[in-house]
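Chemist: model the structure of this input:
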Amino acid sequence: MNTTLKCISPIDGSVYAERTVMGLDAASAAVARARKAQKDWAKRPLEDRIALVRAGVARLNEMKDEVVPELAWMMGRPVRYGGEFGGVNERTNYMAEIAARALSPIEIESSAQFERRIARVPHGVVFVVAPWNYPYMTAINTVAPALIAGNTVVLKHATQTLLVGERMVRAFTEAGVPEDVFINLFLDHQGTEKLISSGSFDFINFTGSVGGGQAIERAAAGTFTGLGLELGGKDPGYVMDDADLDWAVDVLMDGAMYNAGQCCCGIERLYVARPLYDQFVEKATAWVSALKLGNPLDQETTIGPMANVRFANEVRAQTAEALASGARALIDPKLFPTDDGGAYLMPQILVDVTHDMRVMRDESFGPVVGIMPVDSDEEALALMNDCQFGLTASLWTNDVERAARIGAEIDTGTVFMNRADYLDPALCWTGCKATGRGGSLSEIGFHNLTRPKSFHLRKKTA
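Modeler: You can find the predicted model right below:
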């Protein structure tokens, strides 16, 4: 039985951090304390809860000099990008700004005879199981609105980013959030599943793999616990014949390669109108060839190692299978001598690809993208929908009506026009098909973190 969680750094394969797995009794007791603390937390004025959450995020920002290199050591993101503070701040601030409106009751009647309204009340204890690829931003998507809405939060982070939950809780506690309102647990899969199956939580938000989401659903079966699941993705981009070519190349290649391709809504497959195809491929190849693969602690590095050798090997396997089936690789390996066959993986563009290849069908979650020419919107739409996932789709055109028409037919959670790989906190972050269910952020995110409670108050009449 594994009693220690170890973060193996992709930088050099060393053990960067380790923590003891919390026993089930101790974890259950911690959750019980969070449940006890929830009632008093929910009774605080909304303005107080908002102020404390903002203060917690502000305190986290003050830890930037520690957080940024920690992320590099734990999951390989280059320090030149400065961590995830921009997204964390944007999402927290927006959810704080809309909280009063989103959580306000629906007033049906206020008369001499009746008061009728539908209130929104917190679930109770919210369990957040967060991933390693954007460990702060994915966690804050639920942590901030859940706390603002009056829930207490239990956070469990991926072992690859072992220290993130500990640091977040420390920041919020130092900022004045009461102990037991926001807690971090070090759990293995078995302990996590036992807590869930025992009905310890009132709502669970999980971001991770399809297999992980299936395990969460199985564990929660019969408990009637609400679930929000953001799982896999294979997000497409479609460059139409009237697109701004240079703009499309720059944004789509960044969307495919940023964070070593380890983005939930990263671009993994591209369809380009045939008149623009050759130019697009030429420009994209030059863009990717200019990246610098290396140690993420080096300010010159633009693409770091993948978080784990296992993840890099899956990308290598998909690429090798595609090449064996007739695909062509356009990026010269000589430009990336730091590819060590381990976690350091060179970026790659593949052409002559088809949907018979896994690299165009299965989630890659790494710095590889396949590009296909298409001859019509109908062909592009069929290919974009030929996928088990549905998180985002990126459309490139100067015609808003065309984008809206095509976007309405794509099986996806978000449609972008002339943008990619971005999460707008004002819009619901959601997916369909094997990408999961539920939604975070926006007013709908608050609705998912609360439940409706109806009041029908009949007044005494003469």
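
Chemist: use CA for all of it now, contacts and neighbours both
Modeler: Fine.

Chemist: what residue is smack in the middle of this structure?
Modeler: For the chain, the residue sitting closest to the mean C-alpha position, by Cα atoms, centre = their mean, is Thr138 at 4.6 Å.

Chemist: sec struct for it, please.
Modeler: helix (DSSP: H, G, I helix; E, B strand; the rest coil).

Chemist: quick one: it and Thr207 touch, right?
Modeler: Yes. Look at Thr138 against Thr207 with Cα atoms under 8 Å: they come within range, at 7.5 Å.

Chemist: which residues do the two both contact?
Modeler: 130-131 (Cα atoms under 8 Å, 6 or more residues apart in numbering).

Chemist: so which helix or strand takes in the nearest residue to Leu162 once chain neighbours are set aside?
Modeler: Leaving aside its sequence neighbours, Leu162 sits nearest to Cys7 (Cα to Cα, 6 or more residues apart in numbering; 6.2 Å). Element membership of Cys7, judged by DSSP states H and E, is strand 4-8.

Chemist: what of Glu443?
Modeler: Going by DSSP H and E, Glu443 is in helix 442-448.

Chemist: how far does that helix sit from the chain's center?
Modeler: Relative to its parent chain, helix 442-448 has a centroid offset of 16 Å by Cα atoms, centre = their mean, to the nearest Å.

Chemist: one more to put side by side:
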Amino acid sequence: MSTRAQFFIGGRFRTADHVEPVLEAATGEFLGDGASATEADVDAAVAAARVALLDWQSASPDHRAEILTAFAAALDQRARGTAELVTRENGMPMSLSRGANGRFPAALFRYYAQLITETPIEEIRPSMIGHTIVRREAVGVVAAIVPWNYPQALAAFKLAPALAAGCTVVLKAAPETALDALVFAEAAEEAGLPPGVLNVVAGGASAGAYLVAHPGVDKVTFTGSTAAGRIIGEVCGRLLRPVTLELGGKSAAIILDDADLDATMKGLRNASFVNNGQTCHLSSRILAPRSRYDEVLAALVDMVDGLKVGDPLDTATDIGPLVSARQRDRVLGYIAAGNSSSAKLVVGGSVPADQPRGWFVSPTVFADVNNGDRIAQEEIFGPVLAVVPYDGDEEAIALANASEFGLAGTVWSTDDERGTEVARAVRTGTIGVNDYQLDFRAPFGGVKSSGIGRELGPEGLEAFFTLKSIYRVGPADS
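Modeler: So this is what the prediction gives:
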């Protein structure tokens, strides 16, 4: 990969006029120059996507699938290096990055390559006057805006189905992870993706805002904060532009009174601390039954004490650094808010003494949290848990639902049916019983302030189609 700050526009790499340094999360040291898009760069990327649209959307599903399969192979070839690069950019532990940034994107491209060949482009329905052809057509030029926390996986959430559907795309990467975004450009070039079908730029909020409102864009798909999502939703509403928004969360882990705590703690290591807490679907509110409250709290403290904090490139590391000094300070600010409340800090709560470089925060647990406290209601995006006591399943469900968010959640019980009934009662887009693992064959997304629309599964492909009804008189075979 080139060390120069570059974009990929119209099938060519272009050296950026404006750069922003990318720093290594574990050390704070310079990692590389990231390209920073200007309005002229965004204009060029959108123009290239519009030029390429007609031919790409007219290509057969089999042809698009063939190129997407080659795209997946090109990503596979780069998987090891990509995983390491992302870990250095954002602090994701290598044990996670190898899957999330290495293997997963290629698997998703293969999934949608197969799905597009199995999805009927047209279907015929009988009507009062004859029949109607209902036709799926590519929605057009897509602005895909992705955050820094899972840059490869979340880009693949958008790129794979959009390209499969026949859309052309402008991918806007976050400045913190501008370097790894070019892996998609390299893979596109190697796979023979026609020029302009995928364009890759990076930049901050101003570049994203300009892209969202660009007259050459037909659809926006965004993953990021709820605050940014509200602004994007307002713009798209005014423009009558379709939008998919995957936003924040403050999900609850409901530990029922019959839970196996050993198994629950093993599951919460991932469900509550994955990617150093920089994950939108974390179960970061722990709802614990009063009848076993002290037992649950002791188990949580033991689990947290057993987490290894350190170099994210070490596959034995559980908790690496946060992405930036700004993010570290944000998380420390929430810890200060917790300390100012009636909650009790029981473990963590500071920068680890043995990590003088980089942007580390110790995994932290607050007990006796009021469900209305800031640390129980606002998305912290760091390794901080709030433990809230409850009495009875009904109160647990009410507390879980007493949130502006509704993205994810978990229920922990030795009775799968009981756990599933509780899961059904939680108002959320996704929820796990005794685990939480995304299934790329099923829809992912949120309700309330956690977003609009769904990604993954067949529903993720449908999001990039527009439907046309062609009314015809006479029998269907005419």
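
Chemist: returning to that earlier point: what's the average per-residue distance for the very next helix or strand once past the strand holding Cys7 of structure 1 once overlaid on structure 2?
Modeler: Proceeding N to C from strand 4-8 of structure 1, the next assigned helix or strand is strand 15-20, under DSSP H and E. Its matched residues in structure 2 lie on average 2.8 Å from strand 15-20 of structure 1 after superposition (mean Cα distance after the TM-score superposition for structure 1).

Chemist: pull out the buried residues from strand 15-20 of structure 1.
Modeler: When burial is assessed from 16 or more other Cα atoms under 10 Å, strand 15-20 of structure 1 yields the following buried residues: 16-17.

Chemist: for the helix ranked longest in structure 2, what is the distance to the chain centroid?
Modeler: Ranked by residue count under DSSP state H, the longest helix found in structure 2 is helix 61-90. Put simply, helix 61-90 of structure 2 sits 17 Å off its chain's centre (Cα atoms, centre = their mean).

Chemist: what span of structure 1 lines up against it?
Modeler: Against structure 1, the aligned range for helix 61-90 of structure 2 is residues 46-75 (TM-score structural alignment).

Chemist: packing partners for the helix holding Glu443 of structure 1?
Modeler: Packing partners of helix 442-448 of structure 1 (3 or more Cα pairs under 8 Å, 6 or more residues apart in numbering; DSSP states H and E): helix 85-103, helix 135-148, strand 439-440.

Chemist: equivalent range in structure 2 for the next helix or strand after it?
Modeler: Downstream of helix 442-448 of structure 1, the next assigned helix or strand under DSSP H and E is strand 450-458. Mapped onto structure 2 using TM-score structural alignment, strand 450-458 of structure 1 spans residues 465-473.

Chemist: that older thread, ok, and for the strand holding Cys7 of structure 1, which residues are buried?
Modeler: 5-8.

Chemist: cool, stretch 385-400 of structure 1 as well?
Modeler: For stretch 385-400 of structure 1, the buried set under the neighbour-count rule, 16+ other Cα under 10 Å, comprises 385, 387-397.

Chemist: hmm, back to that, residue in structure 2 paired with the residue nearest to Leu162 of structure 1?
Modeler: By TM-score structural alignment, Cys7 of structure 1 lines up with Val22.

Chemist: contacting residues for its match?
Modeler: By Cα under 8 Å, 6+ apart, the contact list for Val22 of structure 2 reads 30-34, 89, 175-179.

Chemist: of those, which stay in contact in structure 1?
Modeler: With both residues aligned by TM-score structural alignment, their matches' Cα atoms under 8 Å, the contacts of the contacts of Val22 of structure 2 that structure 1 also has are 30-33, 89, 175-178.

Chemist: about what we covered before: by how much does the helix holding Glu443 of structure 1 deviate from structure 2 on average?
Modeler: Compared with structure 2 after the fit, helix 442-448 of structure 1 shows a mean deviation of 1.5 Å (mean Cα distance after the TM-score superposition for structure 1).

Chemist: how many residues are close by the closest residue to Arg50 of structure 2 other than its chain neighbours?
Modeler: Excluding the flanking residues, the one nearest Arg50 of structure 2 by Cα to Cα, 6+ apart is Val141, at 6.4 Å. Val141 of structure 2 has 28 neighbouring residues, counting by other Cα atoms under 10 Å.

Chemist: same check, this time on Met306 of structure 1
Modeler: Per other Cα under 10 Å, the neighbour tally for Met306 of structure 1 reads 29.

Chemist: ok, the aligned partner of it in structure 2 - contacts?
Modeler: Using TM-score structural alignment, the partner of Met306 of structure 1 in structure 2 is Leu322. Contact analysis of Leu322 of structure 2 by Cα under 8 Å, 6+ apart lists 25, 90-91, 276, 278, 328, 359-361, 382.
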